[in-house]
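Q: This is a predicted model, with the sequence first.
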Amino acid sequence: MTQNAANRASDIGSPQELARLLDSCGYLTDDGLATAAYLALRMRRPLFLEGEAGVGKTALAKSLAQVLDTPLIRLQCYEGLDAAQALYDWDFPRQLLHLRTAEAAGVTDVARLESELYDRRFLIARPLLRALETSTAQRPSVLLVDEVDRADDEFEAFLLEVLSDFTISIPELGTVRAAEPPVVVLTSNRTREVHDALKRRCLYHWLEHPSYEREVAIIRRRLPQADRRLAGQVARAAQRLRAEDLLKPPGVAESLDWTEALVALGARDLDPATAAVTLGAVLKYREDQQRVTARGLDALLNGG
């Protein structure tokens, strides 16, 4: 990228132009998603992406960072995540080493030692603080809050507060405010409902599984070594698998894994024998594999 991130973000003139730029980074989007992402950039609002696993939510944030030529900072959410783990932590081993070194040097000024112990150099910035500190008018960062539905209600309320004014208070150092709000993408697999208050702060978009034609295009774009025939067979089989009552229907990520596995084996076609030995690339639960094989792989591949 030759332009800086701020100029690139402000120079994107339409959803169609953003779609073209995402395409150049290998991410094929539809009109709805391109419009939602474009509005998030222009309105400086967080973008909340919801949908089943593997439909391209995380990949969009990565591609936006490429388009904007800016750092991607990822906060992976999980049960039990608290504010300290997302914000900052003090480097206690380094603080202790500094204290012992000062004592060995005969430093007796207690007030000075205490102030030095809570200097910025001993602060470990976690994702939220890093996003605020690295986001500037010339180069706003992209903050990905991944799988926010896995975090607890308390963390969700805290996150809402941070996203409201992009300010963090550190008692020992003062207030950190982003010079420019980062581009924020939140994702959810909808394992639980996220509170309305957080959704209201964001622009919302539900990601569907791609159409057959778009999935073929995605596979060909990401894996050019796979010819159109093989990509079409994989996409068609993945579409049929999503219509089954499976514990974990395959997303685009699994379609790509399956295609890559077939290419690695030198397969020219997806036939029942090849599908049987590579099923673990697309179905990640034993029960799903048993269900599909019991029905017959011929039915999966030939639409019976």
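A: Now that the structure is in, tell me what you want to look at.

Q: From here on, just use CA atoms for contacts and neighbour counts.
A: Fine.

Q: dump the residue contacts of the closest residue to I73 other than its chain neighbours.
A: Residue nearest to I73 in three dimensions, not counting chain neighbours: L143, with 4.9 Å by C-alpha to C-alpha, 6 or more residues apart in numbering. Each residue near L143 by C-alpha atoms under 8 Å, 6 or more residues apart in numbering is listed here: 72-75, 127-128, 131, 182-185.

Q: Okay, and which of those map to strands?
A: Within these, residues falling in strands by DSSP state E are 72-75, 183-185.

Q: thinking again about what came up before, want to try JSON lines for the contacts of L143, with neighbour count as columns?
A: As requested, those are arranged in JSON lines below (neighbours: other C-alpha atoms under 10 Å):
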{"residue": "L72", "neighbour count": "23"}
{"residue": "I73", "neighbour count": "22"}
{"residue": "R74", "neighbour count": "20"}
{"residue": "L75", "neighbour count": "20"}
{"residue": "P127", "neighbour count": "21"}
{"residue": "L128", "neighbour count": "26"}
{"residue": "A131", "neighbour count": "28"}
{"residue": "P182", "neighbour count": "28"}
{"residue": "V183", "neighbour count": "26"}
{"residue": "V184", "neighbour count": "23"}
{"residue": "V185", "neighbour count": "26"}
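
Q: Return the closest of the ones in strands among the contacts of L143 with respect to A299.
A: V185 (39.3 Å; C-alpha to C-alpha).

Q: didn't that closest one look like it was pressed against L144?
A: Yes: assessed by C-alpha atoms under 8 Å, V185 is found in contact with L144 at 4.9 Å.

Q: Now list whatever residues contact both of those two.
A: In contact with both V185 and L144: A61, using C-alpha under 8 Å, 6+ apart.

Q: I'd like the ones in strands among the contacts of L143 as CSV, with distance to A243 appended.
A: Shown next, in CSV, are the ones in strands among the contacts of L143 (distance: C-alpha to C-alpha, whole Å):
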residue, distance to A243
L72, 34
I73, 35
R74, 32
L75, 32
V183, 35
V184, 33
V185, 29
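
Q: okay, among these, which ones form the most distant pair?
A: Across the ones in strands among the contacts of L143 (C-alpha to C-alpha), the longest gap, 13.4 Å, separates L75 and V183.

Q: How about the contacts made by the closest residue in space to E147 that isn't next to it in sequence?
A: Ranked by C-alpha to C-alpha, 6+ apart and with sequence neighbours excluded, the top spatial neighbour of E147 is S188, at 4.6 Å. Applying C-alpha under 8 Å, 6+ apart, we find S188 in contact with 48-51, 146-149.

Q: dropping in the other structure now:
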Amino acid sequence: MNDSAPAGAGSLPALPATGSPADLAKALRTTGYLADDGLATATFLAMQMNRPLFCEGEPGTGKTALAQALAETLGAPLIRLQCHDGIDAGQALYDWDFPRQLLHLRALEAAAGVEGSGLDADSVEASLYDERFLLARPILRALRTSPSVLLIDEIDRADDEFEAFLLEVLTEHAVTIPEIGEVRATTPPVVVLTSNRTREVHDALKRRCLYLWLEHPTIEREIEILHSRLPDVPERLAASVARAVQKLRHADLIKPPGVAETLDWARALTLIGARHLDTESAARTLGAVLKYREDADRVHKQLDTLLAS
């Protein structure tokens, strides 16, 4: 198996009226996802070269949201595989529906008893591993769905063995189910892998992908994101929320806020009727942006500094 060669089977779904990174950025913008030149170019090339896109960066920088926006842009289903400690190939590929198989076996036995004839073992076994009893997990669903966007989220949480399995699947765009045979994608899914860099992912998997490091947005882009996703948020409120979040990200918190928290905070402030961010409204809504008691206690004591221009 060549772990660095691109897969050659199939073609990618065509972008709606797009033929360049700029066109892709424009298409993503219609979903509310604002991509800069670097991100749009890396994503465009990954799709055109039929390579997975490996997105790495701090939590909350928009890695998962990119896959969601791509699926919406392409009009394709988003199929998500959430990685975790101990995940194995069975959880990613397929399983058999044991309770239904057992019911089926009992029905066969009952029918055989009525008819007064024995069961043919080979026929019974073949019927138990019929397609109708197959439980397709995310990767198998993505291979069977054309086109689709496959999000392999937080690959850094999985172990080396699972990485090796992914490497083979992403190279071949096919899996073999012993009881049924090979399942090969007619159109390979658009694959986005994300990592929060809790550990280093092996070079073999990274070589199979195009790499993209995502930073938190600048204050100007964060304000632009707020206006794009929440057009009813007043200008002054959007600017003050973005400035406050930028400061929070440099405040040595247990969990610095990401873009999702910025949006939640602005939405929460709007819902309570705030027109700008002051000490009272900030204190009432900190639960939208901070997720640890220690962080909230620390920020409460520094609200005046946080809100200073």
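A: That came through, no problem. What you are looking at is a predicted structure, and each value in this text was computed from that prediction instead of being measured.

Q: returning to what we had before: would you mind finding the match for the residue nearest to I73 of structure 1 in structure 2?
A: Taking TM-score structural alignment, the alignment pairs L143 of structure 1 with L150 from structure 2.

Q: Am I right that that match sits in a strand?
A: Yes: judged by DSSP: H, G, I helix; E, B strand; the rest coil, L150 of structure 2 forms part of a strand.

Q: Check the gap between it and I139 of structure 2 for me.
A: For L150 of structure 2, the distance to I139 of structure 2 equals 7 Å [C-alpha to C-alpha, to the nearest Å].

Q: One more: R284 of structure 2?
A: 43 Å.

Q: what does G287 of structure 2 give?
A: On the measure of C-alpha to C-alpha, G287 of structure 2 and I139 of structure 2 end up 36 Å apart.

Q: ok, back up a step: need the overlap of contacts for L150 and I139 of structure 2.
A: Contacts common to L150 of structure 2 and I139, judged by C-alpha under 8 Å, 6+ apart, are 79, 81.

Q: List the residues that contact the residue nearest to G60 of structure 2 when sequence neighbours are not counted.
A: Leaving out its chain neighbours, the residue that sits closest to G60 of structure 2 by C-alpha to C-alpha, 6+ apart is G258, at 3.7 Å. Contact analysis of G258 of structure 2 by C-alpha under 8 Å, 6+ apart lists 59-61, 216.

Q: Tell me the residue in structure 1 aligned with G258 of structure 2.
A: Using TM-score structural alignment, G258 of structure 2 pairs with G251 in structure 1.

Q: follow-up on the earlier one: format the contacts of S188 of structure 1 as a markdown table; extra columns: secondary structure, neighbour count and distance to Y27 of structure 1.
A: Converted to a markdown table, the contacts of S188 of structure 1 look like this (DSSP: H, G, I helix; E, B strand; the rest coil; neighbours: other C-alpha atoms under 10 Å; distance: C-alpha to C-alpha, whole Å):
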| residue | secondary structure | neighbour count | distance to Y27 of structure 1 |
| --- | --- | --- | --- |
| F48 | strand | 25 | 18 |
| L49 | strand | 27 | 15 |
| E50 | strand | 21 | 17 |
| G51 | coil | 18 | 17 |
| D146 | strand | 22 | 18 |
| E147 | coil | 22 | 20 |
| V148 | helix | 27 | 22 |
| D149 | helix | 22 | 24 |
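
Q: just curious, which of those is nearest to E156 of structure 1?
A: V148 (7.6 Å).

Q: for stretch 103-123 of structure 1, how far is the first residue from the last?
A: End-to-end distance (C-alpha to C-alpha), stretch 103-123 of structure 1: 21 Å.

Q: One more: stretch 88-95 of structure 1?
A: 15 Å.

Q: what's the matching range in structure 2 for it?
A: Counting by TM-score structural alignment, stretch 88-95 of structure 1 corresponds to residues 94-101.

Q: Can you give me the buried ones in that stretch?
A: Neighbour-count burial for stretch 94-101 of structure 2 flags 94, 96, 101 (criterion: 16 or more other C-alpha atoms under 10 Å).

Q: Among the residues you listed, which are located in strands?
A: Per DSSP E, the buried residues of stretch 94-101 of structure 2 map to strands at 94, 96.

Q: measure the nearest residue to L12 of structure 2 once chain neighbours are set aside to A142 of structure 2 for me?
A: If the residues on either side of it in the chain are set aside, L12 of structure 2 comes closest to T187, at 6.3 Å by C-alpha to C-alpha, 6+ apart. Taking C-alpha to C-alpha as the measure, T187 of structure 2 and A142 of structure 2 are separated by 10 Å.

Q: what do you get for L253 of structure 2?
A: Separation of L253 of structure 2 from A142 of structure 2 (C-alpha to C-alpha): 38 Å.

Q: How about A22 of structure 2?
A: For A22 of structure 2 relative to A142 of structure 2 (C-alpha to C-alpha), the value is 27 Å.

Q: how about the strands in the stretch 201-309 of structure 2?
A: Applying DSSP state E, counting those that start in this stretch to the stretch 201-309 of structure 2 gives strands spanning 210-214.

Q: Next up, the contacts around the aligned partner of H202 of structure 2 in structure 1.
A: In structure 1, the residue paired with H202 of structure 2 according to TM-score structural alignment is H195. Applying C-alpha under 8 Å, 6+ apart to H195 of structure 1 gives the contacts E156.

Q: Check the one 4 residues further on too.
A: When the contact criterion is C-alpha under 8 Å, 6+ apart, the partners of K199 of structure 1 are F48.

Q: The same query, at a cut-off of 10 Å, please.
A: Under the criterion of C-alpha atoms under 10 Å, 6 or more residues apart in numbering, the neighbours of K199 of structure 1 are 46-49, 160, 186.

Q: same thing with L230 of structure 2?
A: 32, 224, 238, 263-264, 266-267, 270.

Q: let's see it at 8 Å
A: 263, 267 are the contacts of L230 of structure 2 under C-alpha under 8 Å, 6+ apart.

Q: What of the one 5 residues further on?
A: Under the criterion of C-alpha under 8 Å, 6+ apart, the contact list for E235 of structure 2 is empty.
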